[in-house]
Each structure stands twice: as C-alpha cells, then as structure tokens.
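Colleague: Sequence first, predicted model second:
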Amino acid sequence: MTVIDIHAHIYPEKIAAKAVDAIGAFYDTTMYGQGTADHLLSVMEHSPITNFVVHSVATNARSVESINDFIARECEAHSEFIGFMAMHQDYADPEKEVERAIALGLKGMKIHPDTQEINLDDPRLMNVYEIIEGRLPIIIHMGDYRHDFSHPRRLKNVLRTFPDLVVNGAHFGGWSMPEVAFDLLGEERCFIDMSSSMFWLGARRTKELCRLYGTDRVLFGSDFPMWDPVLEYNTFASIDFSDDELENMLWHNAERFLGEKIGC
C-alpha cells in the first residue's frame, strides 16, 4: 500500500540546523530530525512510508523564491517527494510566483500564520487564496493557544469565502485546541491532518477525533523534523482502525487532497 506523509518540512543543508533550532525554540521542545532531505529520505528505509509532501515556511518575502526553487529541485531529484510552494503575505506579486511554482512542478502551498505573524484571514492572504482557488491545495498550520493568527474561526471564514479552495487544516485544525477546532470546522468542507497531535491527545482521543471528522477527511502526517515519521506511523497504525479507514487516511484521502493518483 502507498503511504503518504502529508506534512514534512525540509531545509537546505547550510541552514537546516539553524531552522530546526528556531522551530524547537518556538515550541520549546526537543526536535527529532536534522531537517534535511537526506535525513527524511533515510526514514523511508525503516518504514512503509512511500511519499512525503515537503515544504518550508517563508518568514519573509525575500525568501519565497529561493524556498520554492529549493523544494522544486529536491522533488526533481527525489520522486518520493511531492513539493508545496511557500508564500508570504508581503510578497509583491503572488500570482506571478504561483504561476512560476506550478511551472516548476510544485503541487500546492503551505503557510504558517503563527511564525509568519499574520491572521490567516488577513486580506493579503485572502488575495492569495483567491489566486489558488481551484488550482492548488493549501496546508495551513492551525491553532496555537499562544496566538490568535491561526484560530480555527479564521479558517471557517476562509472556507465560507472560498468554497472551491482545497484546504488541509493541519494538526486536527488546531493542535492546542482540537475540541474548539472540531466545533468550528466539523461541518466544514476541508481536510484535517493529524500531525503534531498524538503526543497531546493519546491514541484514544486521536481515534475519536478521526471518526468525528470522518476518516474520509483525515490525512496522516508526521510534521518532520519535529517528530520521527516512523514512530508517528507506527503509533497511528497501531490504533484499532479498520483496514479501510487506515487506507483512506494513509493514502486515498491524500490523493483526493492533492487531486492526483499517487502510487498504484
């Protein structure tokens, strides 16, 4: 079976250590991975994970193009990778960069409102959603109790404004507020990934939330380099889901989110 990890970050070798340290500091946690493509690829040797959706976050407008070039190069070099572009709210011509990213072979977009310090329904991002609606899916980091940037109510506003936007509300729609997220997003038309959640929820609550949202909406993700993808997979696969539920969450839902067939 194809297994798609929908949520993995990679960085160029020369800045990976600095980037990983910055993420660890932001969340006050010890990071698992080195943040490099090579380390992520080495994970595949020890697990049934066959593909990773890879991305990085632009914390300023200047870095958008270089990030997108890097992700595209890694995807060209490694067929196991499916690349998502970066975007920043202050980038001068987002439509032009979206066109360029599509030409580079990138398949979606990732934003992180908390580290980019912007409300996810800010007019500058609403302009970006309008550009990619019906063209690219987007992964949005969600729900940090320390900030209001990524509150699930903001995603609800986005989904109501752009009904054809394909969205993954990452971390069960809010890693630190999953119940609030479900109350707001449970009936909305979006995907939900379970990355960076099991450490907080445990197996029982993870299973309950997957079934509350519907196992036709939930996506498997590890949030590498924060967590070990092998351990995340093993923990998730050990929960007593049916074979059909697991196949959906590990594979088919990701295909529907991406809008293309992956694997056989």
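Modeller: Cool, got the structure. A quick note: this is a predicted structure, and the numbers were derived from the prediction, not measured. Numbers count the residues shown, from 1 in each chain.
Colleague: make it CA atoms for all contacts and neighbour counts henceforth
Modeller: Noted.
Colleague: Wait, residue 5 touches residue 48, no?
Modeller: No. Contact between residue 5 and residue 48 fails when scored by C-alpha atoms under 8 Å: they sit 10.4 Å apart.
Colleague: Quick check: which helices or strands does the helix or strand hosting residue 73 pack against?
Modeller: Using DSSP states H and E, residue 73 sits in helix 64-77. Counting contacts by 3 or more C-alpha pairs under 8 Å, 6 or more residues apart in numbering; DSSP states H and E, helix 64-77 is packed against strand 81-86.
Colleague: And the strands in the stretch 1-150 of the chain?
Modeller: Ranges of strands within the stretch 1-150 of the chain are 4-9, 51-55, 81-86, 108-111, 138-140, based on DSSP state E, counting those that start in this stretch.
Colleague: Also the stretch 151-264 of the chain?
Modeller: Assigned strands in the stretch 151-264 of the chain, in chain order: 167-169, 191-193, 218-219 (criterion: DSSP E, counting those that start in this stretch).
Colleague: For these, give me JSON lines that also has distance to residue 156 and mean neighbour count.
Modeller: Formatted as JSON lines, these follow (distance: least, C-alpha to C-alpha, whole Å; neighbours: other C-alpha atoms under 10 Å):
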{"stretch": "strand 167-169", "distance to residue 156": "10", "mean neighbour count": "26"}
{"stretch": "strand 191-193", "distance to residue 156": "12", "mean neighbour count": "29"}
{"stretch": "strand 218-219", "distance to residue 156": "17", "mean neighbour count": "29"}
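Colleague: And the ones you listed: which comes nearest residue 254?
Modeller: Set against residue 254 and scored by C-alpha to C-alpha, the strands of the stretch 151-264 of the chain come closest in strand 218-219, at 6.2 Å.
Colleague: before we go on, here's another structure to hold up against the first:
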Amino acid sequence: MPNQGSGPSPGRPVMDVESLVAIDVHTHAEVSEHGGESLSGPLKRGADEYFKLAGHGRPTVPEMAAYYRERNMAAVVFTVDAETATGHPPVPNDEIAQACADNADVLIPFAGVDPWKGKAAVRQARRLVEEYGVRGFKFHPNLQAFYPDDRMAYGLYEALEELQVPALFHTGQTGLGAGVPGGGGVRLKYSNPMRVDDVAVDFPGLPIILAHPSFPWQDEALAVATHKPLVHIDLSGWSPKYFPPQLVQYANTLLKDKVLFGSDYPLISPDRWLADFEKLPIKDEVRPKILKHNAARLLGLTS
C-alpha cells in the first residue's frame, strides 16, 4: 500500500470509496490558482485544436473537485514537470497536493517530477509522499524528452519503488504539439511502451501504469502488461468507441484486473468517456473492475 504521509487532518473530508461510481485515474491540473499554466502557448493552442477545446478554459484543482463531486466520482490529479526540456515551469506539485488534501473526498494526489533534475527530483518525490501522502507520479516521456529506460531516471524509480507508489507513463502518440510546426519540438519516439519493459524488469516491486491506448504500439503495451505482474493500462485520452479491438479483448480477459478507467480530463470529459464505454462489449463482471475496483486496489484506497 502507498505511504499515507501524515494521514488525514481533522476536519478534512474523507473518501467513501464504497459509494463512488468510478475512479478516474488520469486527469490534468493545467492551471494554477495563481494564474500559471502547465503548457507553453504553442503547445496549449495545439492541444486545444487537437481536442477541439478552443475557447474553453481550464479548471483549477478546487474546480475539478466540485466537478467530480457532482458526479460522485474520485479523480487522480497531476501535472507534468518538463521544465528541463521545455523551459516552462509546471503547476506547483505542492499546490496540487494541498488542494487534493482539502478535497480528499474526491481527489487523489499524484505529482509530476522532472527526471532530468536527478537527486533534486528524488528529494522532491520523497518529500511529496512523506508530507502530503502523494500516491503516485506522472511521467510524460515525449514532453520531458527522455526514454523511460534511460538510466539517468533509475535513482528516481528506486525511490518510488521503495515508497511503493505507482509510476504512470504517457505512452503512444500525444496531442501535445499535434499540428504545431515540427510538433512543437515534441518527439514521439520516446513513448513506445516497450521502453517501459526494462523499468518493470529492473524495478520488479514498482507498480506501473501505461497511460492511454498506445497508438501505434498497442500490441507492445498489451504484451508488457500481460508479461509483467505490476504493469497496468489506463484507458484515458481516447473515446472508447475508438479503442482497438485487441485492447477491448484483453481488457475483458487476461487484463481484466489490470485495466483502469481514465478520461484525460479536461481534454476529454468523463461524461463523454463513460457514455461511449457503456456501448462497448465489456462483460458485466469486468465493468466495475475497470471503473473502480482495480484502481482502488492499486492505489491502496481499500483495506
């Protein structure tokens, strides 16, 4: 079970997992309460165009809490720290973690740390878990410009394995930089899920989540998740009606205990995702596993 940090403080809300409709394991804190944004102008405009969000604002973390509370869902919330590669500072992890603590009935804090920051990233990760009870860490190899199996990140993975918190890796094509000249400098080569296989081998006690249907490497993601016991797949970033048939097949069978609901909110709404998921030929006994039970077990939300 993940390190709980200092535990819930008196007067703060407590999550009632049993009553939740679903747990969304993939949402983005893209704007700070103080006005800073997680993406530079060109990348944000490209993402707006790709996801057809032009003119839509991004919610703050407290606004995300209200959104999910209305739906009786919980959500994992994170940012991406790609400051070394992009020169753009992230939404502060401390701000996100504090907002999640203040809304602990519906929000679950993850964090984004920059693997290029070496020992400073390791210290930050440990502090976030120990002080705030952060339950996992998000990596975006495309945006952070690193291969997941680059040994420079191994000190960070060692700390996460010791802390028993999951590492969530973006895999497959990304909407970040899509349509921007030169892809906004974002290189797709970093996000082949097979590059996570070495991480799963070298850190066998580290829980791992491969984010998204991994186009054009879906079969690689299924192979790694089937072969490595602690590798999971989240289904965020795509409407379920576009899921490759082999992903649906494995979610229904071999990976029924390792596939997780994720939306990619605010880029894709959970309302749209769930409406399309309802139409998939998912077995009745598997559906609640994907929507809630697998995530609750992985994140240590149930005893």
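Modeller: It's in. Quantities reported herein were computed from a predicted structural model and do not represent experimental measurements.
Colleague: So what's the residue count around the counterpart of residue 65 of the second structure in the first structure?
Modeller: The pairwise alignment with the first structure assigns residue 65 of the second structure to residue 41, based on TM-score structural alignment. Close neighbours of residue 41 of the first structure, defined as other C-alpha atoms under 10 Å, add up to 17.
Colleague: again, but for residue 190 of the second structure
Modeller: Residue 190 of the second structure: 22 neighbours (other C-alpha under 10 Å).
Colleague: what residue of the first structure takes the place of it?
Modeller: So, by TM-score structural alignment, residue 190 of the second structure is matched to residue 149.
Colleague: cool, and residue 260 of the second structure?
Modeller: Checking TM-score structural alignment: residue 260 of the second structure goes with residue 219.
Colleague: all helices of the stretch 101-250 of the first structure, in order?
Modeller: For the stretch 101-250 of the first structure, the helices defined by DSSP state H, counting those that start in this stretch cover 113-116, 123-132, 152-161, 178-185, 198-213, 229-238, 243-247.
Colleague: Looking at the first structure, name the residue matched to residue 227 of the second structure.
Modeller: Using TM-score structural alignment, the equivalent of residue 227 of the second structure in the first structure is residue 187.
Colleague: Burial check on its match, number of neighbours?
Modeller: 10.
Colleague: is it true that the match of residue 260 of the second structure touches residue 192?
Modeller: Yes. Under the criterion of C-alpha under 8 Å, residue 219 of the first structure makes contact with residue 192 at 6.1 Å.
Colleague: mean per-residue distance, the helix holding residue 73 of the first structure to the second structure?
Modeller: On superposition with the second structure, the mean distance recorded for helix 64-77 of the first structure (mean C-alpha distance after the TM-score superposition for the first structure) is 2.7 Å.
Colleague: neighbouring contacts of that helix?
Modeller: 12, 37, 54-58, 81-88, 91, 97, 101, 104-106 (C-alpha atoms under 8 Å, 6 or more residues apart in numbering).
Colleague: Would you mark the buried spots in that helix?
Modeller: Within helix 64-77 of the first structure, the residues that qualify as buried are 64, 65, 67, 68, 69, 70, 71, 72, 74, 75, 76, counting by 16 or more other C-alpha atoms under 10 Å.
Colleague: For the first one, give its distance to residue 91 of the first structure.
Modeller: Between residue 64 of the first structure and residue 91 of the first structure the distance, using C-alpha to C-alpha, to the nearest Å, works out to 8 Å.
Colleague: next one: the third one
Modeller: Computed with C-alpha to C-alpha, the distance linking residue 67 of the first structure and residue 91 of the first structure is 13 Å.
Colleague: what do we get in the second structure for residue 125 of the first structure?
Modeller: Matched to the second structure by TM-score structural alignment, residue 125 of the first structure sits across from residue 153.
Colleague: Now that match: closest residue in space that isn't a chain neighbour?
Modeller: If the residues on either side of it in the chain are set aside, residue 153 of the second structure comes closest to residue 115, at 5.4 Å by C-alpha to C-alpha, 6 or more residues apart in numbering.
Colleague: The one you found -> the first structure?
Modeller: With TM-score structural alignment as the criterion, residue 115 of the second structure matches residue 89.
Colleague: next one: residue 274 of the second structure
Modeller: Checking TM-score structural alignment: residue 274 of the second structure goes with residue 233.
Colleague: Tally up the residues packed near the residue lying closest to residue 174 of the first structure once chain neighbours are set aside, please.
Modeller: Closest residue to residue 174 of the first structure apart from its sequence neighbours, by C-alpha to C-alpha, 6+ apart: residue 143 at 3.5 Å. The number of residues packed near residue 143 of the first structure is 29, by other C-alpha under 10 Å.
Colleague: contacting residues for residue 143 of the first structure?
Modeller: Neighbours of residue 143 of the first structure in contact, by C-alpha under 8 Å, 6+ apart: 150, 151, 152, 171, 173, 174, 175, 176, 177, 178, 181.
Colleague: Most neighbours of all those residues, which one?
Modeller: Counting neighbours by other C-alpha under 10 Å, residue 173 leads the contacts of residue 143 of the first structure with 33 neighbours.
Colleague: Can you give me the distance of residue 165 of the first structure to residue 127 of the first structure?
Modeller: Residue 165 of the first structure is 12 Å from residue 127 of the first structure, by C-alpha to C-alpha.
Colleague: More neighbours: which of those two?
Modeller: Using other C-alpha under 10 Å as the criterion, residue 165 of the first structure and residue 127 rank with residue 165 on top: 22 against 14.
Colleague: Return every residue with contacts to both of residue 67 and residue 91 of the first structure.
Modeller: Residues touching both residue 67 of the first structure and residue 91 by C-alpha under 8 Å, 6+ apart: none at all.
Colleague: May I see the buried residues of helix 64-77 of the first structure organised as CSV, with distance to residue 257 of the first structure added?
Modeller: Formatted as CSV, the buried residues of helix 64-77 of the first structure follow (distance: C-alpha to C-alpha, whole Å):
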residue, distance to residue 257 of the first structure
64, 23
65, 24
67, 22
68, 20
69, 23
70, 23
71, 19
72, 19
74, 21
75, 18
76, 21
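Colleague: Out of those residues, the closest to residue 156 of the first structure would be?
Modeller: Closest to residue 156 of the first structure, out of all of those and judged by C-alpha to C-alpha, is residue 64, at 26.1 Å.
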